[in-house]
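In: Okay, sequence plus prediction incoming.
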Amino acid sequence: MKVTVVGGGSTYTPELVDGIARLRDVLPVETLVLADPAADRLDVVGAMSRRMLARADHPAQVITTTDVDAGVTDADAVLLQLRVGGQEARMNDESWPLTCDCIGQETTGAGGLAKALRTVPIVLDIAETVRKRAAENAWIVDFTNPVGIVTRALLQAGHRAIGLCNVAIGFQRWFAELLDVAPDEVGLGHVGLNHLTWERSVTVAGRDVLPELIDRHGADIAARVDQPEWLVRSLGVVPSYYLHYFWQHDTAVAAAHGAQSRGARVAEMEQTLLEMYADPAVDTKPALLGERGGAYYSEAAINLLASLTADRGDVQVVNLRNDGTLPFLPDDAVIEVPATITAQGAAALPVDAVPPLYSGLISHTFAYEQLALDAAVHGGRDRVFRALLAHPLVGQVDQADTLTDLLLAANRDHLGWAR
């Protein structure tokens, strides 16, 4: 099969290539196309990818191109991992919201809205090219943040798309280590929106072991998700790390003032990784890549592609249409839950009733996502303002008004309607 990665010049790509090499029995990739407008990065990452596959004695051909149209032609699957504006835009997203004492973050809050505005129109253009040029029934797998909003944009436009995040598989692998069992023995009661989720159960052999996990490892779990241990023990659930920005917002803002941003740290890591990739003697995934934020990315992506193409019918956590799974959200909401994956796509498993403590925040955040997608597709200052006013991390008129102007000023080069 032919797999095309749009954003193939990313330092993430060797993580994906590592998965293709290790899991060749479940995903027979014959051609891997790396498409990216950054030719210099593409040359380095492409050469690294070829060395990795050669070391693994994998027969796949690696093709690099700056022409996305050519890259997706006849592809059986297209993986989207692009970052419009690069790390510079991300660092901006993490800085200007702080002037209003709002969290600066690349996937949520005002910074997350900026990323959605930059990203959605580009992704929709690429998806139209996929519709015209890729193989019949080709899948689009979206790993591009904000995954929930981007995936919803794709689905509303009628594309054959599924969203993917590595938060759930990261928890699965970590819980498996704590429990000393194989990862595929661990099932998650994962529920919410992308980057706004909770693990409400952890099952092994049909038995929920989450209470035992929290009892034995409560301190470690709390540290991993940046919440008080007493809260984790009291709630009996494991919130994703991103709940830190909601439940510990002021603490997160205070810590961000004057500190090096995550984007700046990632930019430094990327430069180091590209230098490593440029070394012709390097043909294995560097350990530093795990710090980049791509842990288990390859397993998540390859497992999803394998199940979509081989009709495996296994269960994975993905981003898909709600269609009644969470009755307090509209059917066209994109939620992140366990689903059965077949050649026809993803079908959500039933979800137990979600308590108001979580469903209220999910509903509130989805209302913002609706307005964010409207602003991303149609543009306009008023739409941006309303999205910010609706966001749980903003929600105040003066802040939303100021943040709107800051957002537009920082993103004029990427938003044609705002120039």
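Out: Sure thing, it's come through.

In: For the rest of this, base every contact and every neighbour count on C-alpha atoms.
Out: OK.

In: Just give the number of residues close to the closest residue to residue 41 other than its chain neighbours.
Out: Distances taken as CA to CA, 6 or more residues apart in numbering place residue 9 nearest to residue 41, at 5.2 Å, with adjacent residues excluded. Neighbours of residue 9 under the rule other CA atoms under 10 Å: 28.

In: do residue 7 as well
Out: Residues near residue 7, counting by other CA under 10 Å: 24.

In: May I have the residues that are in contact with the one residue sitting closest to the centre of the chain?
Out: By CA atoms, centre = their mean, the chain has its centre lying nearest to residue 165, at 4.1 Å. By CA atoms under 8 Å, 6 or more residues apart in numbering, the contact set of residue 165 is 143, 147, 194, 297, 300, 318, 319.

In: if you set the cut-off to 10 Å instead, what comes out?
Out: Counting by CA atoms under 10 Å, 6 or more residues apart in numbering, residue 165 touches 142-148, 194-195, 294, 296-297, 300-301, 317-319, 336.

In: Confirm it sits in a helix?
Out: No - assignment of residue 165 by DSSP: H, G, I helix; E, B strand; the rest coil gives coil, placing it outside any helix.

In: Structure two is appended below for comparative analysis:
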Amino acid sequence: MKLAVVGGGSTYTPELIDGFARLRDTLPISELVLIDPAADRLDLVGGLARRIFAKQGHPGTITTTSDLDAGVADADAVLLQLRVGGQAAREKDETWPLECGCVGQETTGAGGLAKALRTVPVVLDIAERVRRRNPDAWIIDFTNPVGIVTRALLNAGHKAVGLCNVAIGFQRKFAALLDVTPAEIHLDHVGLNHLTWELGVRLGGPDGENLLPKLIAEHGDAIAADLRMPRTVVDRLGVVPSYYLRYFYQHDEVVRELGTKPSRAAEVAAMERELLALYGDPALDEKPELLAGRGGAFYSEAAVDLASGLLGGGGSPVQVVNTYNNGTLPFLPDDAVIETQARIGAGGATPLRTPPLDPMYAGLVAHVTAYEDLALQAALHGGRERVFKALLAHPLVGQIEYAEALTDRLIAHNREHLAWA
């Protein structure tokens, strides 16, 4: 089995490699290709990747290349984990929206739109090149904003599934609190990428006992602390929102907080410099502890599970992924991309039946879905007016004055990445 990772020079990659090594019975890789235009980073990451495989006794080979077409040839699956513009672009995404009193974040709000505009054309070009070389390959997208990028891929007819680590993080956390194995936990995980709620935590499968009320009653303080939300909010909702709901539920507080500290991009950039220095140590043959602070916890396990399920291996039959709605949430179009539990097989992802969404959540999901549709049109076709309309439609913007100012800033800071600007 051959896998290719586009963005293989990312500092995330050793997390992925460690999962491939540990879970080789689930996903028996014979060849892994790391693809990245940044040759210096690729050499460092590739060297560590080979040492991790060697230490853990993995028999597969790891190669590195800057040649996308050669790297994806004959691949059974291609994982996308790229960041167009690097941390420098992310730094801008997280700062210029604050000038207008709006959240600066890399996947939601105005910053998330900027990332989508930079990313969608690049991902579609990569996917088309994959299809020309190997039309049967699955594309697994971990590139943010995952919902918009996955919808672009599916609309263009690619064999694609989107992946995020939020759900698997909740699964592991709840399993630890309940003192059971993660495999015993089924989440009623519903919404859009980075806009989800855990409506139930079931033991043993979709029809198992719902232990969420017990979790909130006995561990509400710890859950709320992880979310950085008040315990009273979790108690009143009776469900567990993802961390990203904080940008909606506590918008003004978050804006004030972000204005008083360095951006997350600056923190990550400093961490990446330290990680790359560690990766260059020929004695290092395991992922360093520092990598845990980089983000993406359990990404490798989710990626292994999904790739294995799509390729006919031993992956979990039901996983949380991003895929077409197809009637799952009746108030959304079929071609909206949702994030939910789905049955995974060689034919792709089929969403499971979900509990009805309370109007408080359904309204926000419908609102953000409308924004994502406009954002995708702006990413595909360009134009200042499309950018303005997407921003005006976003619930974190929603005012003409803000949308006008943010449009000007978005274009100014991203002109080199926008072919139409």
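Out: In hand now; what should we look at? In this text the structure is predicted, and so the values were computed from the model without any measurement.

In: Nearest residue to the aligned partner of residue 217 of structure 2 in structure 1 in space, please, no chain neighbours.
Out: Residue pairing (TM-score structural alignment): residue 217 of structure 2 is matched to residue 215 of structure 1. Closest residue to residue 215 of structure 1 apart from its sequence neighbours, by CA to CA, 6+ apart: residue 233 at 7.6 Å.

In: residue in structure 2 matching the one you found?
Out: So residue 233 of structure 1 corresponds to residue 235, using TM-score structural alignment.

In: residues in contact with the host helix or strand of its match?
Out: Here residue 235 of structure 2 sits within helix 231-237, counting by DSSP states H and E. The contact list for helix 231-237 of structure 2, computed with CA under 10 Å, 6+ apart, reads 199, 213, 216-217, 219-225, 227, 238-241, 249, 360.

In: if we can go back for a sec, what about the residue nearest to residue 41 of structure 1, distance to residue 330 of structure 1?
Out: 37 Å (CA to CA, to the nearest Å).

In: try residue 125 of structure 1
Out: Taking CA to CA as the criterion, residue 125 of structure 1 is separated from residue 330 of structure 1 by 26 Å.

In: Aligned against structure 2, show me the partner of residue 318 of structure 1.
Out: Using TM-score structural alignment, the partner of residue 318 of structure 1 in structure 2 is residue 321.

In: Have a look at how far, on average, whatever helix or strand its match lives in is from structure 1.
Out: Using DSSP H and E, residue 321 of structure 2 sits in strand 318-324. Its matched residues in structure 1 lie on average 0.3 Å from strand 318-324 of structure 2 after superposition (mean CA distance after the TM-score superposition for structure 1).

In: other SSEs contacting that strand?
Out: strand 138-141, helix 146-155, strand 160-162, helix 166-178, strand 185-192, helix 299-310, strand 337-345, strand 348-351 (3 or more CA pairs under 10 Å, 6 or more residues apart in numbering; DSSP states H and E).

In: redo that, cut-off 7 Å
Out: Applying 3 or more CA pairs under 7 Å, 6 or more residues apart in numbering; DSSP states H and E, one finds that strand 318-324 of structure 2 contacts strand 160-162, strand 337-345.

In: Quick check: which of these is buried the most?
Out: Burial among those, expressed as mean neighbours by mean count of other CA atoms under 10 Å, is greatest for strand 160-162, which shows a mean of 29.

In: Counting by contacts, list what that one packs against.
Out: Using 3+ CA pairs under 7 Å, 6+ apart: strand 160-162 of structure 2 touches strand 138-141, helix 146-155, strand 318-324.

In: mean shift between it and structure 1?
Out: Counting by mean CA distance after the TM-score superposition for structure 1, strand 160-162 of structure 2 comes out at 0.1 Å.

In: roughly how far out does that strand sit from the chain middle?
Out: 11 Å (CA atoms, centre = their mean, to the nearest Å).

In: Report the aligned residue range of structure 1 for that strand.
Out: Taking TM-score structural alignment, strand 160-162 of structure 2 hits residues 161-163 over in structure 1.

In: quick one: contacts of that stretch?
Out: Defining contact as CA atoms under 7 Å, 6 or more residues apart in numbering, one finds that stretch 161-163 of structure 1 is touched by 139, 140, 141, 142, 143, 147, 151, 154, 155, 318, 319, 320.

In: Format those as CSV; extra columns: neighbour count and distance to residue 40 of structure 1.
Out: Shown next, in CSV, are the contacts of stretch 161-163 of structure 1 (neighbours: other CA atoms under 10 Å; distance: CA to CA, whole Å):
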residue, neighbour count, distance to residue 40 of structure 1
139, 25, 28
140, 25, 26
141, 23, 25
142, 26, 24
143, 21, 23
147, 23, 27
151, 32, 29
154, 21, 29
155, 19, 33
318, 29, 33
319, 30, 32
320, 27, 35
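
In: Residue 272 of structure 1: which of those is nearest?
Out: residue 143 (23.0 Å; CA to CA).

In: quick one, what contacts the closest one?
Out: 80, 81, 163, 164, 165.
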